[in-house]
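>>> Curious how this folds, go ahead:
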Amino acid sequence: MPTIQGYVRKMSHKGISPVSYFWETANYNEVDKKDLTAKASTSTSSVEAWIGKKITLSTNDIIRCLHCGKKTKKSFSQGYCFTCFTTLAENDLCILRPETCHFHKGTCREPEWGKTNCFKKHTVYFANSSGLKVGITKENPVSNRWVDQGATYGLPILEVESRRDAGILEHFLSQYLPDKTTWQKMVAGDPPDIDLVREANKFLNHLEKNEFNSPMDSKTKLVWKRLDLSGGVTTINYPIETYPEKIKSLKLTKETPITDTLVGIKGQYLLFRSGVINIRSLSGLWIEVST
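Presented below is the predicted three-dimensional model:
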């Protein structure tokens, strides 16, 4: 395997049986000394060939913002400089808590971005990653979101017209079941068996007895489309030889490179014998991968 260097992005992937992963890196032209409009060239490498081999991850601790390319001493929101973290709509609080969307108040950071990304059909789903959870996504296919979360099983249950509407329903359902994945359980092994169709029908029947107001008009009932569950649950298979011997998060710094045998990949985690590392959390960091 040739040495790979660059500013890392979250891993891309395709397929679900099994999932194929790709290592994404960016490199910058240093002509712009002020780093104000840094342009990146990107490269992609398959990750499956690394499984079963001892690899080394090392870094010089340099971080470049995912959006503007500017060097930043600290990463905010998994790879952004402070300016982009505080000004871009994609980093606003409502992205983490979509039920708090404030577009209708005229205070969206980037109204055009909001129209394009938030006012489109969203899916509310049930998934099993470390146990039953509820989530939302605008991705198509929905399985792209499940793979990023390390879910082994997934089931779309509802469709709505906007991210805010999806967030309101997710917030309601999260009162009764988790909306987060416990990463320690997710990387430790296969999740417990759960009948997602049964759980979905139970909550959908309960949901239909409740009225929700539209975020744009308090007098208008929020409308959703109940999806057909007869298609069954989607199963996702990850490229894993074995699960880690120790369930701990490995830290990558200039002083602490990681050298270990890669035993699998799940979600955005590289699974080593001695622990795991979340590649998405390292977005924007310069990393070298070698055998």
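
>>> going forward, measure contacts between C-alpha atoms and count neighbours the same way
Will do.

>>> now the helices: where do they sit in the stretch 151-291 of the chain?
With DSSP state H, counting those that start in this stretch as the definition, the stretch 151-291 of the chain shows helices at residue ranges 163-173, 183-186, 196-207.

>>> give the contact list for F82.
72, 75-76 (Cα atoms under 8 Å, 6 or more residues apart in numbering).

>>> I'd like to know how far it sits from F76.
Going from F82 to F76 by Cα to Cα, to the nearest Å gives 6 Å.

>>> Also this sequence, please, to line up against the first:
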Amino acid sequence: MFEGDIRELDPQVGEPVTYRLSLSSGTIELASWFNKTVRVNFTGVRRCIVCGRKVNKLFQNGYCFPCVRSLAECDLCIVKPHDCHFHLGTCRDETFAEEHCMVPHYVYLAWSSGYKVGLTRKGRQFKRWMDQGATLALPIAEVPTRKLAGELEMEIAKHLPDKTDWRKMLKEEQRPEQSLAELRQEVVARLTPEFSQYVLSDVTTYAFRYPRPEGFNVNIKSVQLDKQPIWEGTLRGAKGQYLLFDEGVWNVKKFAGYEVSITCL
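Below is the predicted model:
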């Protein structure tokens, strides 16, 4: 039995992608748990993943309300990078911004639930792609700040989605009709000089395969620990931040901060 507060699934590049379940007390290697029954018992306790405060409700995947109001990583500009206000002198934490925002970022194309455009901090691109359940990913440009990456993403999003449909991503029903390299050429051709100066000249398409049985039919029913605190099912695979069971799918990161005991039977 493993006990602790949930953090997230931690994917590692492999063939296929390997997964660890991160808890506040340590990590669980999941490779040996596939095709076995897993029982999750939510104790009813919720703690902020930053300050550890016990609360009745958590926000933004594990933060208490005071932390949501004060931490830079919970500011709206994290999900809307083009609205970065660092230059206005109103950033919640300039040290955080210097380390996470005022650094090189990639703008990329990916295939997850379909074609999409996204951005990620340079050096974290593989984790970002695997967290989103991308099966293919291809950088477009490298820009010096998160704000500029957000502006470029917005420009490309005029023609391509910038969101992932988690249901389609998990079902893997569609396959790309056009290679990401071909799509990238079309995207680059539409860019203005303001952005085209950052386009990468030498890029690679990266492919990811996730652990799941061939022909596995995903049950899209979501595991909800608030409604069913004791839950068990047969673990078949993982993709993105989801564990895939015969009985449903569990978005692990959604329940970050929940105290649980987890057993592989």
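
>>> Specify the residue positioned farthest from the middle of the second structure.
Each residue of the second structure has a distance to the centre, and by Cα atoms, centre = their mean the biggest one is for P193: 30.8 Å.

>>> in the second structure, which of the contacts of F82 of the first structure remain in contact?
When the contacts of F82 of the first structure are mapped onto the second structure and scored by both residues aligned by TM-score structural alignment, their matches' Cα atoms under 8 Å, the shared contacts come out as 75-76.

>>> Quick check: strands, which of the contacts of F82 of the first structure are part of them?
Among the contacts of F82 of the first structure, the members found in strands (DSSP state E) are T72.

>>> how about JSON lines for the contacts of F82 of the first structure, with distance to K54 of the first structure and neighbour count added?
Converted to JSON lines, the contacts of F82 of the first structure look like this (distance: Cα to Cα, whole Å; neighbours: other Cα atoms under 10 Å):
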{"residue": "T72", "distance to K54 of the first structure": "31", "neighbour count": "18"}
{"residue": "S75", "distance to K54 of the first structure": "28", "neighbour count": "21"}
{"residue": "F76", "distance to K54 of the first structure": "31", "neighbour count": "18"}
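
>>> could you dump the contacts of F82 of the first structure to a markdown table with distance to V124 of the first structure?
Putting these into a markdown table (distance: Cα to Cα, whole Å) gives the following:
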| residue | distance to V124 of the first structure |
| --- | --- |
| T72 | 35 |
| S75 | 30 |
| F76 | 27 |
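
>>> Return the member of the contacts of F82 of the first structure nearest to S249 of the first structure.
Minimum separation from S249 of the first structure among the contacts of F82 of the first structure (Cα to Cα) is found for S75, which lies at 18.0 Å.

>>> Report the separation between I194 of the first structure and A127 of the first structure.
The span separating I194 of the first structure from A127 of the first structure equals 10 Å under the rule Cα to Cα.

>>> neighbour count winner among the two?
A127 (26 against 13; other Cα atoms under 10 Å).

>>> thought V252 of the second structure was touching G240?
No. Under the criterion of Cα atoms under 8 Å, V252 of the second structure makes no contact with G240, lying 9.6 Å away.

>>> between these two, who's got more neighbours?
When V252 of the second structure and G240 are compared on other Cα under 10 Å, the one with more neighbours turns out to be G240, at 26 against 20.

>>> which position in the first structure aligns with the more buried one?
Aligning on TM-score structural alignment places G240 of the second structure opposite G267 in the first structure.

>>> what's around K147 of the second structure, how many residues?
K147 of the second structure has 23 neighbours, counted by other Cα under 10 Å.

>>> what's the answer for K180 of the first structure, then?
Counted with other Cα under 10 Å, residues neighbouring K180 of the first structure total 15.

>>> ok, now E232 of the second structure?
Residues near E232 of the second structure, counting by other Cα under 10 Å, number 20.

>>> Please apply the same query to T261 of the first structure.
The local packing of T261 of the first structure (other Cα under 10 Å) involves 19 other residues.

>>> got it, and T182 of the first structure?
Counted by other Cα under 10 Å, the residues lying close to T182 of the first structure total 12.

>>> Please apply the same query to V249 of the second structure.
Residue crowding around V249 of the second structure was assessed by other Cα under 10 Å; the count is 26.

>>> any shared contact partners between V252 and G240 of the second structure?
Taking Cα under 8 Å, 6+ apart as the criterion, V252 of the second structure and G240 do not both touch any residue.

>>> if we can go back for a sec, quick one: the residue farthest from the centre of the second structure and G14 of the second structure, what's the gap?
If you measure P193 of the second structure against G14 of the second structure using Cα to Cα, the figure is 38 Å.

>>> Same check on E194 of the second structure?
Distance, E194 of the second structure to G14 of the second structure, using Cα to Cα: 37 Å.

>>> that older thread, who's in contact with the match of G240 of the second structure?
Taking Cα under 8 Å, 6+ apart, we find G267 of the first structure in contact with 146-151.

>>> Also W129 of the second structure?
W129 of the second structure makes contact with 110, 137 under the criterion Cα under 8 Å, 6+ apart.

>>> for T181 of the first structure, same thing?
If you count contacts by Cα under 8 Å, 6+ apart, then T181 of the first structure has 129-131, 133, 149 around it.

>>> now do 7 Å
If you count contacts by Cα atoms under 7 Å, 6 or more residues apart in numbering, T181 of the first structure has them with 129-130.

>>> which one in the second structure is aligned with it?
Counting by TM-score structural alignment, T181 of the first structure corresponds to T164 in the second structure.

>>> relative to helix 146-156, how tilted is the strand or helix carrying K116 of the second structure?
When secondary structure is defined by DSSP states H and E, K116 of the second structure falls within strand 115-121. Taking axes from the mean of the first three to the mean of the last three Cα atoms, to 10 degrees, one finds strand 115-121 of the second structure and helix 146-156 inclined to each other by 170 degrees.

>>> excluding its backbone neighbours, what's nearest K71 of the first structure?
R64 (4.4 Å; Cα to Cα, 6 or more residues apart in numbering).
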